[in-house]
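Colleague: Any chance you could fold what I've pasted below:
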Amino acid sequence: MDNGVSAQEQQTATLPKTMQAVVCYGPEDYRLEEIEVPTRGPGELLVKVEAVGICASDLKCYHGAAKFWGDANREQWIVTPVVPGHEFTGTVVELDDAAREHWGVEVGDRVVGEQIVPCWECRYCTTGNYHMCQVHDMFGFRHFNGAMAEYMVYPQRSIVHKISSDLPAAHAAFTEPLSCALHAVERAQITFDDVVVVAGAGPIGLGMIAGAAAKFPAEIIALDMDERKLELAKRTGATMTINIAEEDAVAKIKELTDGYGADVYLEGTGHPSAVPQGLNLLRKLGRFVEYSVFKDDVSVDWSIISDDKELDVLGAHLGPRCWPAAIRMVEQGRLPLDDIVTHQLPITEFKRGIDLVDSGRESIKVSLIPGGQP
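Modeller: Below is the predicted model of the structure:
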């Protein structure tokens, strides 16, 4: 019987009034709280969060890294209080016609959202470089609550992609770190003849290996200290692995390349020692791509970059225009995600999740499942 109530209004009526969420108030001051379910505005999406990954940058933010909280050389970037979480997937539970037309989604669709919320007005956004937006609002850090909550809102300015609902939710959420890794690979301009070295076989490094493998270079060499991760690197596309706790990576790679060194170095560890390592193992005129977020400043001998080798040193930030490829790779099973996504925890165990990422001994990728069971 038609009672005059739209399907959208019926959906809204079934939503709870409050939800559990992790709220960041400052370094190491993250609290599990009961807060109001957010209300979407015109043209926005309300999404029920299915999974959210804990990123290395989340960890550094938690521990008070200057990049987020400022120091003598930086202004504070994070705006608190804020719900963290920028690697996420969820199901659309409420939208209007404007949102439907803008994103081509419906209630019940599973979606992922890019972590940046561009202004679409600055010189970077208007020239296609939205990932470097001058305003640089981001889910989970700045001006928009993230996904460590049962529900979240995607504002009109956000970038939304549909993804298969047949995937485990934590696998779908891996699209975000994979898109970042693919952008680093794009920056490297890998050719068929290149010897590519990837530092770190964690989530970002494994994504770099998978992306590099799609370019079919001569060699992909993975560096790490964890044999379990190095085995995953082989399954993801590495042609060779080096345990840097047991072998001298610089000497080994020089030996493998007739004394020249590698063509490309992708840094995905966030550890200061990985920077000089890369500079030293590259050949002259090699390419160094830095992706990681560092807790502290890193110093190197810049003469290696200039007078000694004339290196191309490239930064990489976020995953612009790489999301469709990342979604295809996840949907097609190009990475062994059952073994990469090692831990899925309820949101009530967020602190355990942070500790797992911090130690790195048990986990590779840790996800929170706000709804309870994965």
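Colleague: switch to C-alpha atoms for all contacts and neighbour counts from now on
Modeller: OK.
Colleague: Show me the residue sitting in the middle of the chain in space.
Modeller: Taking Cα atoms, centre = their mean, the centroid of the chain lies closest to Pro177, which sits 2.8 Å from it.
Colleague: The structure of the following sequence is requested for comparison with the preceding one:
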Amino acid sequence: MKAVIMEGGKAHLKDVEVPRLSNGDVLVRMKACGLCGTDIEKICGQYTASQPVLGHEPAGIVEESLSDKVRPGDRVFAHHHVPCYECYYCKKGSTTMCPHYRKTNLDPGGFAEYFRVPAWNVERGGILVLPQSVSFEEGSFVEPLATVVRSHNRVGLRKDDSVLIVGSGPMGLLHLLKAKELGLQEIYVSDISEYRLNYAERLGATYTINPSKMKVEETLKELTGGRGADVAIVASGSPQAIVSGLNSVRRGGKVLLFGVPYKGTILNYDISDLLNNEISIVSSNAADDRDTEQALKLIAERRIKVADLITHRYGLDKFQDAVNVAKQANAIKVVITN
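Modeller: The predicted structure is shown next:
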């Protein structure tokens, strides 16, 4: 079978053996897998939080199952990381900090004709059967939407909040769609890409700001009666984006750090402002099975129309073309199909 494998710091499309199953494992034929910004960062050697396995947003059809959780022919989403739910971190509610969480993964990754879901994942809610009403492409959004669900819960986002989303790539726009689903009326989006800002407007952003043309924090204060946003969601890992979020919230506001910064990121920010203005910083990393279940529910009930974010589709044999397009600012979500 064909699969995209990281070797020597580069992504290669190779012919490899179909994974062999052990008791409790499941083999899935990939039908759609989203290309995530973290995949791009791994390929470019910039990602800091995980092992270099590519493809963690897959949906497909069960080819073989040695588990009683699913059967051959089932249409499924598979989660790459699953916590133990028994350790100190899990019991304290920090499931994505579980020592076992990042030790689990799909074999050889989601960008493959077939991939193995290990028994550990299957037994702990890491594979969900898709309703017939949910397409494979929509199913590939379960994981990214789940990370948004978790982050909004962690920051305590409420429908009467005003929110600034810094970065309107695919994840920033998922934050926008989830905020709209919650009922927020003031959703501001900033990005240097006019293409992405126009996309955000079409999806219902209240106001968009291009920081290359206007100052984000000054514009936010004008739009919010001099206060600033209640919550800033930083859907970018760049230090400029983080500082922009910190400078754009009101006194007593919250900043949600969502995008993964590059290793060695240093901020040019006066920390005394945090205390003087009582600004809270909340970080959110990944998702667990409770989040994926909620995400699938939102998709299945059409409360969030994730397919609206897809701009490009490529087969496995065009993976490098997909990466090149995803690096550009005139693309939103790129999906690999099989």
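Colleague: returning to that earlier point: shouldn't the residue nearest to the centre of structure 1 be within a strand?
Modeller: No - applying DSSP: H, G, I helix; E, B strand; the rest coil, one finds Pro177 of structure 1 to be helix, outside a strand.
Colleague: Might one say that it is in contact with Ile204?
Modeller: Yes - counting by Cα atoms under 8 Å, Pro177 of structure 1 does reach Ile204; the two are 6.0 Å apart.
Colleague: Alignment lookup: Ser212 of structure 2 to structure 1.
Modeller: Mapped onto structure 1 by TM-score structural alignment, Ser212 of structure 2 lines up with Ala245.
Colleague: what does stretch 86-94 of structure 1 rub up against?
Modeller: By Cα atoms under 8 Å, 6 or more residues apart in numbering, the list of residues contacting stretch 86-94 of structure 1 from outside reads 8, 11-12, 45-55, 106-115, 138-140, 146-147, 169-170, 172-177.
Colleague: which residues in structure 2 does that stretch match up with?
Modeller: Using TM-score structural alignment, stretch 86-94 of structure 1 pairs with 56-64 in structure 2.
Colleague: Could you measure from Ala218 of structure 1 over to Ala249 of structure 1?
Modeller: According to Cα to Cα, to the nearest Å, Ala218 of structure 1 and Ala249 of structure 1 sit 18 Å apart.
Colleague: Between those two, which has more neighbouring residues?
Modeller: Neighbour count, other Cα atoms under 10 Å: between Ala218 of structure 1 and Ala249, Ala249 has more, with 23 against 14.
Colleague: check contacts around that one.
Modeller: Ala249 of structure 1 makes contact with 223, 242-243, 281, according to Cα under 8 Å, 6+ apart.
Colleague: So which of these are in helices?
Modeller: The members of the contacts of Ala249 of structure 1 that map onto helices under DSSP state H are Leu281.
Colleague: which of the contacts of Ala249 of structure 1 lies closest to Ala326 of structure 1?
Modeller: Leu223 (22.7 Å; Cα to Cα).
Colleague: Count the neighbours of the closest one for me.
Modeller: Leu223 of structure 1: 27 neighbours (other Cα under 10 Å).
Colleague: Name the nearest residue to whichever residue in structure 2 pairs up with it, ignoring sequence neighbours.
Modeller: In structure 2, the residue equivalent to Leu223 of structure 1 is Ser190, according to TM-score structural alignment. Using Cα to Cα, 6 or more residues apart in numbering and skipping residues adjacent in sequence, the residue nearest Ser190 of structure 2 is Ile209, 4.6 Å away.
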